[in-house]
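# Okay, predicted coordinates and the sequence, questions at the end:
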Amino acid sequence: MNFSQGRRDFVKGSAIVAGANLLTDSSILRASTLSAPPARQIRVIVWDERQPQQKQVYENFLGNQIAEHLRTHPDLSVKSVALDDLDQGLSDESLGNTDVLIWWGHIRQAEVTPETGRRIVARILSGNLSLIALHSAHWSTPFVEAMNERTRQDAERAYRVPGEGKVEITYTPPKPRYQAPSYEARPTPFARVRKFPDGARKIEVRLPNCCFPAYRPDGKPSSVKVLKPDHPIARDVPSAFKVSRTEMYDEPFHVPEPDEVILEERWEPGEWFRSGMVWQLGKGRVFYFRPGHETFPVFKEPIPLRILTNAVRWLASPKSAEPTGPKGS
């Protein structure tokens, strides 16, 4: 959310160098190799509701399908958990041993409490965790809490300016909680500002709905364009590609303005969506990847899986400009 510019233009938005000296003595080379510490694997949790409908396409559930793919990469250590696991698979010990949390939720979003979402966000803020929210996880508790926190950060930066008088900021959640906005609704988050003669200001910030006005689960194909081909998430991804069967979501997506929009998705009737977005949240990051629906084989297609793998590697290394794995994987 860019409070200084408003939301009026959101629709427009859219090798390591080798050492110079070569060792020729094979014994020195062997000793050097043996003494080098092994690179630590990236620790990933794939969290999934595991609703029964998934088995129409994913015989062992959608989350397990993603986890099995990620396990083919030796630089990744992957754990698959579910809503019905002990502690919902989200104990402090588990989260403390995780670099990237991938989240699939849909029907049972409300069973994950805001307190759990805030625990996850606290780890993101500290730089100990990053989050990937997939498709219908736009309403998942961790993603909503992350977008709320980003909204608060944006508002604090925009309105608490030294020397500009007293400021009171209040935050109002959307009501009712799980209701899609209309096309005519003002995109959230937004702020209403009241100014007083003494220079004081009262700011009411409407928190993001984290939804959009239309969807269509008909399994029609979509066309995806890579807007940032040099981004690590887009590594080895074609500049344009098709998702063979997917659900349609249509803009405007009610979320804070992202720091980067990497992918844009369109459908033949004219709908479009910012389908790969990144937010910096404290020292961590959040990536929203839109293609999906539990009854379509999106995560059996190679390009979405490649994007997901790239995202895991990049999110695990926030200070790195490049993903850490081999090209083409």
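Nice, thanks for sending it over.

# contacts, neighbours, all on C-alpha from now
Fine.

# now whichever helix in the chain runs longest: how far from the chain's centre is it?
The longest helix of the chain (DSSP state H) is helix 141-159. Here helix 141-159 shows a centroid-to-chain-centroid distance of 14 Å under the convention Cα atoms, centre = their mean, to the nearest Å.

# Buried residues, it. List them.
141-152, 154-155, 159 (16 or more other Cα atoms under 10 Å).

# list the helices and strands whatever helix or strand comes next after it packs on?
Next helix or strand after helix 141-159 toward the C-terminus (DSSP states H and E): strand 167-172. Judged by 3 or more Cα pairs under 8 Å, 6 or more residues apart in numbering; DSSP states H and E, strand 167-172 is in contact with strand 201-206.

# which secondary structure elements does the strand it packs on contact?
strand 167-172, strand 190-195.

# What angle do strand 190-195 and the first one make with each other?
Looking back up the chat, that one is strand 167-172. If you take axes from the mean of the first three to the mean of the last three Cα atoms, to 10 degrees, strand 167-172 sits at 150 degrees to strand 190-195.

# another structure for you, compare them:
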Amino acid sequence: MNITVWNEYRHEQENEQVKAVYPQGIHEVIASFLSTEHNVTTATLDEPEHGLTERVLGQTDVLIWWGHKAHEEVDDDIVARVQQHVLDGMGLIVLHSGHFSKIFKSLMGTSCDLKWREADEKERLWVVDPTHPITTNLPSYIELDKEEMYGEHFDIPTPDETVFISWFEGGEVFRSGATFKRGNGRIFYFRPGHESYPTYYNEQVQQVIHNAVKWAQNTHTPKHHYGNAQPLEIIKPKNDDSQ
């Protein structure tokens, strides 16, 4: 499978605390554990065309997206390009604050807003659909000692499937793993991954992402054709009984 990991890669360069956690960038950590099974490339915001050229996307089975502070700097034409590839069958995994990215909001059609708080609080991600392939080889919950809180209401369309629900030490809950289908593409939103916490080093979080790329991969099903269509059979003229 060919995977592209996209990261705006700003916090890691501008914030020493974040750089200490992810010195080569969040994208490189994710790429490193996925590369044990797949062909993985990375792309970042400041590359030409944000690293998401037509050629790159054409070779990508699953695109993983992490963004936070620079959502508005993503070019609308690139967003439209990514969206078309998702509709054509490319898988998309949106991580953490990517919920507010242009690509996720455009595919959801809602504000994708939520409550949030940074208080170093415990998070438990409960598996609520143990039959789902994204939960393969996981326990009944994943516990993270410190994470940023996201709380309901999460303004997204009703998910096709809710895979995880989080509980936070402050009392909130959140739909932390949700799937959607758009066109021929599969989308998975996965909540954990605030930039100042080492969440992506957690083996169970890595297992979720491993499972998710397998679930979301482009299966290259036939593309749909729209507009005026020629008949597949000969249409015989009907007798006009009114004569």
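Received, thanks. Just so it is clear, the structure is predicted and the values come from calculations on it, not from any experiment.

# How about the aligned partner of R119 of structure 1 in structure 2: what's its closest non-neighbour residue?
Taking TM-score structural alignment, the alignment pairs R119 of structure 1 with R81 from structure 2. For R81 of structure 2, ignoring the flanking residues on the chain, the nearest one in space by Cα to Cα, 6 or more residues apart in numbering is E54 at 7.6 Å.

# How many residues are close by that neighbour?
Using other Cα atoms under 10 Å, E54 of structure 2 has 14 other residues around it.

# just D155 of structure 2 next, same as before
14.

# can you count the residues close to H69 of structure 1?
17.

# helix or strand for the residue mapped onto it from structure 2, which one?
In structure 2, the residue matched to H69 of structure 1 (TM-score structural alignment) is F33. Per DSSP H and E, F33 of structure 2 falls inside helix 26-34.

# May I ask you to confirm that the match of H69 of structure 1 is in contact with Q206?
Yes - judged on Cα atoms under 8 Å, F33 of structure 2 makes contact with Q206 at a distance of 7.3 Å.

# rewinding a little: figure out the helix or strand that the match of R119 of structure 1 lives in.
helix 76-87.

# which SS state does H210 of structure 2 fall under?
helix (DSSP: H, G, I helix; E, B strand; the rest coil).

# Quick one: map it onto structure 1.
Aligned partner of H210 of structure 2 by TM-score structural alignment: T309.

# Can you tell me how far its match is from I132 of structure 1?
11 Å (Cα to Cα, to the nearest Å).

# So the two - more neighbours on which side?
More neighbours surround I132 than the other of T309 of structure 1 and I132, with 24 against 21 (other Cα under 10 Å).

# Can you tell me how far that one is from G284 of structure 1?
I132 of structure 1 is 11 Å from G284 of structure 1, by Cα to Cα.

# so who does E12 of structure 2 touch?
18-19, 22-26 (Cα atoms under 8 Å, 6 or more residues apart in numbering).

# tell me which of the residues you listed is nearest to D160 of structure 2?
I26 (28.0 Å; Cα to Cα).

# Can you get me a residue count around the closest one?
27.

# Leaving out the residues flanking it, which one is nearest to it?
N7 (7.1 Å).

# count of residues packed around the one you found?
24.

# I figured E121 of structure 2 hits E172, correct?
No - the pair E121 of structure 2 / E172 is not scored as a contact, 11.0 Å apart, by Cα under 8 Å.

# Relative to F154 of structure 2, how far out is the match of R119 of structure 1?
26 Å.

# K115 of structure 2 too?
From K115 of structure 2 to F154 of structure 2 the distance is 8 Å (Cα to Cα).

# L92 of structure 2 too?
19 Å.

# Please enumerate the strands of structure 2.
2-7, 39-44, 62-66, 91-95, 115-127, 141-151, 161-168, 173-182, 185-190 (DSSP state E).

# follow-up on the earlier one: closest one of the contacts of E12 of structure 2 to E195 of structure 2?
Nearest member of the contacts of E12 of structure 2 to E195 of structure 2, counting by Cα to Cα, is V18, at 6.1 Å.

# Who are the contact partners of the closest one?
V18 of structure 2 neighbours (Cα under 8 Å, 6+ apart): 11-12, 195-197.

# Can you tell me the closest non-neighbouring residue to Q83 of structure 2?
The nearest residue in space to Q83 of structure 2 (Cα to Cα, 6+ apart) is I103, at 6.7 Å.
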